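**Student:** fold the following and give me the result.
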Amino acid sequence: MEVLSRGLKKLTASNACQPYRTRSRSLPPSHLLFADDTTIFTNDSRSSIRNLVAFLQKFKNISSLKINNSKSSFLASSKMLLLRTHNIERISSWKARFLNQAARTTLIKHVLSSIPVHILAAVDVPIKMLQTLESKLADFFWGWSEGSKKFHWVSWRRITYPTKEGGLGIKPLREISAALRLKRAWTIFFAHKNTLWAKFMRSKYMINDSRESASQRNIDSPAWKGIRKLLHLVEDNSHLLLGDDNSNVWNDNL
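**Tutor:** Down below sits the predicted model:
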């Protein structure tokens, strides 16, 4: 995949494939690699799409690595969570018929609840969508009888209580989403991490990595607005711990 990565960088550097841009001082990502998945960022010009497709075809011919067209698609942000919802529905429809309730509980904890996590880690998902996802999980938990949903004897909120409080310990998606939002705010404003995502967000919405310069405009993305709203919550629940005698309060990165 090193050849693919270098080729995509070269394609973007030569402007044969125009990068995805937001503002002039933002870092334009060309692609991301995770396990056996590749996400490529580009604008919607015909020349960029044409050159990108030609490059992928050339890569396939040279490497003999075939691109699975059935698993490849063009995604806009508004379609991503809908895709995850369809995945949950597809898994639920056939798995529920062959599993008892204990097995379905295990599947929810370790598989179904994890499907939307990557989306929740990146964007602020509307509460209505989270409620829809949890409704799908509840339907799967209780199962079906003769093609219709079984009665839900206990509310989903009660089921997601910790086991010590009488629940089954399934983590509610709304709490997962809130925790991930706080983590994003901590990563950008306090952790001083130089991950690609953190550098991109700082360069787009901040000046010289200063929290005081954080953008508060109406045209900012929903993801940034959600992070910005949590700044005071992170500040109120954070405190500094001094190190050993070698600490220097003037020069150390607090």
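**Student:** from here on, just use CA atoms for contacts and neighbour counts.
**Tutor:** Will do.
**Student:** contacts for whichever strand or helix holds Thr106 next, please.
**Tutor:** Using DSSP states H and E, Thr106 falls within helix 101-110. Helix 101-110 has contacts (Cα atoms under 8 Å, 6 or more residues apart in numbering) with 96, 137, 140-143, 170-171.
**Student:** could you also give me the structure for this second sequence? I'd like to compare it with the first:
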Amino acid sequence: MVAERLGVAVVEEQKRYLGLPTVIGRSKKVITDIIRDKLSKRLQGWRGKILSRAGKEVLIKAVANSLPTYVMSVFKIPSNFCDELRSMVSRFWWGHGEGQRGISWVAWRKICTPKGVGGLGFRDFHLFNLALLAKQAWRLVTCTDGLWARIMKAKYYPQGEFMGAGIGHNPSYAWRGIVEARGVLEKGMRRRIGDGPSTLVWRMRGFRTRKRARLYLRVAAGMRT
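**Tutor:** As a prediction, the model looks like this:
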């Protein structure tokens, strides 16, 4: 009845949307298997070709680093799986052909640094995952009138704001990742004090001690006057 009223089609559970299953349970193996299979097939196809270092660099940045972008913008990928993806790309970069392993002359973390400081600008999958999830968290902070933001607020922090929200009861996999990436925002965010009623100093991180809270209130009172 809902599909008929809205004029949309009913999608079966076994179908995918943007490369992911429409329904994901507690097991995250289905997500990691999809990314692993896609990346492995691409790398296996490239190994049979004679590629220069420049060619490998272009393929890694344009394809290998971009394959998990959508998944990483929605879910928090396990750190050990990020290491597995890094290992697959590293073997392709240092290898000399199909089945031939090369020597890793430079640590991969140095290769992931920008070119301006001596690296090649490859993506660190773990940090890239956190950055994409932090972008979703920033949308919850700035775009509070959006439908998605209102739904998340109603479910996880109906009486507060996102930066002070907890993990909640029986949270979704997507919400867990967004909350974990919230620390990225906390490192660079600053709160602008107006008249003060929406600033809860007893609950904000960094102002939980009485001494800090009193000092914060004095500063806020001085700004109002």
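**Student:** in structure 2, what range does the helix or strand that the helix holding Thr106 of structure 1 is followed by match?
**Tutor:** Once the chain leaves helix 101-110 of structure 1, the next helix or strand it forms, by DSSP H and E, is helix 117-120. Using TM-score structural alignment, helix 117-120 of structure 1 lines up with residues 69-72 of structure 2.
**Student:** after superposition, how close is that stretch to structure 1?
**Tutor:** If you overlay the two and look at stretch 69-72 of structure 2, the average distance to its match in structure 1 is 0.4 Å (mean Cα distance after the TM-score superposition for structure 1).
**Student:** contacts for that stretch?
**Tutor:** Here stretch 69-72 of structure 2 makes contact (Cα under 8 Å, 6+ apart) with 18, 20, 31, 128-129, 132-133.
**Student:** try 6 Å this time
**Tutor:** Contact partners of stretch 69-72 of structure 2, identified using Cα atoms under 6 Å, 6 or more residues apart in numbering, comprise Asn129.
**Student:** could you do stretch 125-143 of structure 1 as well?
**Tutor:** Contact with stretch 125-143 of structure 1 is made by 92, 104, 150, as judged by Cα under 6 Å, 6+ apart.
**Student:** buried residues, that stretch. List them.
**Tutor:** Residues of stretch 125-143 of structure 1 classed as buried: 125, 130, 133-134, 136-143 (neighbour count, 16 or more other Cα atoms under 10 Å).
**Student:** nearest to Ala214 of structure 1 among those?
**Tutor:** The shortest approach to Ala214 of structure 1 among these belongs to Val125, at 21.8 Å (Cα to Cα).
**Student:** mind listing what the closest residue to Ser5 of structure 1 other than its chain neighbours touches?
**Tutor:** Nearest non-adjacent residue to Ser5 of structure 1, counting by Cα to Cα, 6 or more residues apart in numbering: His31, 7.7 Å away. With contact set as Cα under 6 Å, 6+ apart, His31 of structure 1 has these partners: 39-41.
**Student:** which of those has the most neighbours?
**Tutor:** Phe41 (18 neighbours; other Cα atoms under 10 Å).
**Student:** what residue in structure 2 is paired with Lys95 of structure 1?
**Tutor:** Aligned partner of Lys95 of structure 1 by TM-score structural alignment: Trp46.
**Student:** what helix or strand is that match located in?
**Tutor:** Assigning secondary structure by DSSP H and E places Trp46 of structure 2 in helix 29-47.
**Student:** and the gap between Gln44 of structure 2 and Gly99 of structure 2?
**Tutor:** Distance check for Gln44 of structure 2 against Gly99 of structure 2: by Cα to Cα, to the nearest Å, it reads 10 Å.
**Student:** can you give me the buried ones in the helix holding Trp46 of structure 2?
**Tutor:** Of all the residues in helix 29-47 of structure 2, those buried under the rule 16+ other Cα under 10 Å are 31-32, 35-36, 39, 43, 46-47.
**Student:** now, among these, which is nearest to Arg5 of structure 2?
**Tutor:** Nearest to Arg5 of structure 2 among these, with distances taken as Cα to Cα, is Ile31, at 32.6 Å.
**Student:** what do we get in structure 1 for that closest one?
**Tutor:** So Ile31 of structure 2 corresponds to Met80, using TM-score structural alignment.
**Student:** what's the match for Lys225 of structure 1 in structure 2?
**Tutor:** The equivalent of Lys225 of structure 1 in structure 2 is Arg176 (alignment by TM-score structural alignment).
**Student:** doesn't its match fall inside a helix?
**Tutor:** Yes - the assignment for Arg176 of structure 2 is a helix, going by DSSP: H, G, I helix; E, B strand; the rest coil.
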